[in-house]
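**Student:** Sequence and predicted structure are below.
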Amino acid sequence: MSRVLVTGAASGLGAALATAFEARGDEVLRTDVVEGADLRLDITSDDDWAAALAHVEAAWGGLDVLVNNAGVAGGGRLDVATMDEWQWIMEINLLGAVRGTRTFVPMLKRQRSGRIVNTSSLAGLVHPAGMASYNASKAAVVALTETTGHELAAYGVSAHVVCPSYFRTNLMSSLRGADTALAGVVSRLVETSPISADDIAAAVLEGLDRGDEVILPDQPARDAYGLKWSDRATYDAVMRAQAAKLDEVGA
């Protein structure tokens, strides 16, 4: 039985991950900023992270799995997205995971065990047009995770990053940005995806059981990332064609 803390666990992928861990018999602390969580945790607040650490120490005396899952959707073409949008998405998607990692690393080092699981996105590996801020925030989460794994390996702590493609979730409810053309395109991709949050959560646990450091939990994600590595010219052509379509929609 593992002791698991999941951020953004009141809904969407966070809720699905929490339920999947619980189904295996794990103890799960669901945290979020909205009702439905066991503990309120604003991942941009150092005070909230300190309170989460104190709660874990008092209740469990340690932690086996930290899941930095909470995040927001955003993006926009380079000349449309504002600097406020960039700062907002980086504060949550990147620095939220940084704060969580920094909070619990001393505990994990002391106990010389544990896993850190960061939810990124296929956008952290494959970078479509119109989504520079989101892509950059999620690519940074990939880099953070790899670095964490290198630093903590000697302490018996592993790091894993989850990079799903579009799946049905309520993430779009957090979408912000001046680029309404992008919002419409992305929302349609999410709403029409045949993949559910439960599907992604099940694949994530399978990846953790295998010890995968980069978890691509769905076939579209694996196909897109595979194309980037196997045929860069075709990948670039696909991405640039999508960029042209976005410009047509947003003109």
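**Tutor:** Great, that's in hand. Numbering: from 1, shown residues only.
**Student:** all contacts plus neighbour counts: C-alpha atoms, from now on.
**Tutor:** Will do.
**Student:** Which stretches in the stretch 151-251 of the chain count as helices?
**Tutor:** With DSSP state H, counting those that start in this stretch as the criterion, the stretch 151-251 of the chain has helices at 180-191, 197-210, 219-230, 232-250.
**Student:** And the last one, what's buried?
**Tutor:** The reference is to helix 232-250. Counting neighbours by 16 or more other CA atoms under 10 Å, one finds that the buried residues in helix 232-250 are 235, 243, 246.
**Student:** Included below, for side-by-side comparison, is a second structure:
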Amino acid sequence: MSDRLVVVTGAASGIGQATARAFAARGARVIGVDLADVDGYRADVSDAAQMEELAAAVLRDHGVPDVLVSNAGIGITGPFLATTAADWDRIVGVNLLGVVHGARVFAPAMAERGSGHIVNVASAAAFAPSRSLSAYGATKAAVVMFSESLRGELAAHGVGVTVICPGQVKTPITTSTRFVDLSTEDEAAARIRMGEQYRRALPPEKVAAAILRAVDKNPPMRSVGIDAKLAHGLWRTAPWLMRRVARNGPADRVGR
């Protein structure tokens, strides 16, 4: 990775921060992007205009990225019947359109140069239906199919595309996830339960390592974590079982 230019969204914490550090440790020049304080650029990935301004600045000041890691994401959990239009707008804007905008503003330059790699971070929730994750799971499933389609298009231009689907990972998403249809008191209790669930979850460095391997090997998809691998395998071989879990499983879990 010596001197290769890497752009990472959602770089201020969690998987994004671990990924930025992992690339930097391999000698890459890393540009972090986040809404929070980050050594790089501040931008809302859901805002098309901000992403265009970001790309213009990166291309002007640093050149064409060798790697783009679209990692920024948010969580929403709760029943679909209580999820508002505003909730949908926000999660689709960040989790799906944020990935689309990243590819839209950087992929043309990569394609013109004839090299590069795009890594989109989705979630095991893309293939593990849950009664409480209709919005979150839908955005992550969309990222998977977008990535597969983008891979097919960009292959002819020498640009690889990989989608990463982690299971449960110890990240700040457990403290920032929005719980719909809960009182303040019940939301606090749900947050505590989620924190307990994630106490032994995968460290973000494991996902970062998988992202680096993906750039080296260019696989179409990688599930990260035993829970993610199991969910993916069951969705392919026993979807009826996954549908039963979706009806009867926990109501306040989130994918990553």
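**Tutor:** Nice, I can see it. Owing to the predicted nature of the structure, the values given are computational and were not obtained by experimental measurement.
**Student:** TM-score for this pair?
**Tutor:** For these two chains in superposition, a TM-score of 0.90 is obtained (TM-score structural alignment, normalised by the length of structure 1); 245 aligned residues with a CA RMSD of 2.0 Å.
**Student:** Of the helices of the stretch 151-251 of structure 1, which is nearest residue 50 of structure 1?
**Tutor:** Set against residue 50 of structure 1 and scored by CA to CA, these come closest in helix 197-210, at 26.7 Å.
**Student:** mean shift of the closest one relative to structure 2?
**Tutor:** Mean deviation of helix 197-210 of structure 1 relative to structure 2 after superposition (mean CA distance after the TM-score superposition for structure 1): 2.0 Å.
**Student:** between the lengthiest strand in structure 2 and helix 226-237, how many degrees?
**Tutor:** In terms of residue count, the longest strand belonging to structure 2 (DSSP state E) is strand 159-166. The directions of strand 159-166 of structure 2 and helix 226-237 differ by 110 degrees, with axes from the mean of the first three to the mean of the last three CA atoms, to 10 degrees as the criterion.
**Student:** residue range for strand 159-166 of structure 2 in structure 1?
**Tutor:** On structure 1, the counterpart of strand 159-166 of structure 2 by TM-score structural alignment is residues 157-164.
**Student:** Check stretch 215-227 of structure 2 too.
**Tutor:** Correspondence between stretch 215-227 of structure 2 and structure 1 is established over residues 208-220, with TM-score structural alignment as the criterion.
**Student:** How about that stretch, which residues are buried there?
**Tutor:** The neighbour-count criterion (16+ other CA under 10 Å) identifies 208, 212-218 as the buried residues of stretch 208-220 of structure 1.
**Student:** hmm, who's touching that stretch?
**Tutor:** Residues outside stretch 208-220 of structure 1 that contact it (CA atoms under 8 Å, 6 or more residues apart in numbering) are 122, 146, 158-165, 200, 203-204, 207, 222.
**Student:** Which pair in those has the greatest spatial separation?
**Tutor:** Pairwise over the contacts of stretch 208-220 of structure 1, using CA to CA, the maximum falls at 158 and 165, 23.3 Å.
**Student:** re the thing from before, quick one: end-to-end length of the match of stretch 215-227 of structure 2, please.
**Tutor:** This stretch, stretch 208-220 of structure 1, spans 19 Å end to end (CA to CA, to the nearest Å).
**Student:** Ok, stretch 195-202 of structure 2 next?
**Tutor:** End-to-end distance of stretch 195-202 of structure 2 (CA to CA): 13 Å.
**Student:** Pull out the buried positions in that stretch.
**Tutor:** Within stretch 195-202 of structure 2, the residues scored as buried using 16+ other CA under 10 Å are 195, 198, 201-202.
**Student:** ok, now stretch 144-160 of structure 1?
**Tutor:** Within stretch 144-160 of structure 1, the residues scored as buried using 16+ other CA under 10 Å are 144-146, 148-149, 152, 157-160.
**Student:** and these, which two are the farthest apart?
**Tutor:** The largest separation in those, counting by CA to CA, is between 144 and 157 at 14.3 Å.
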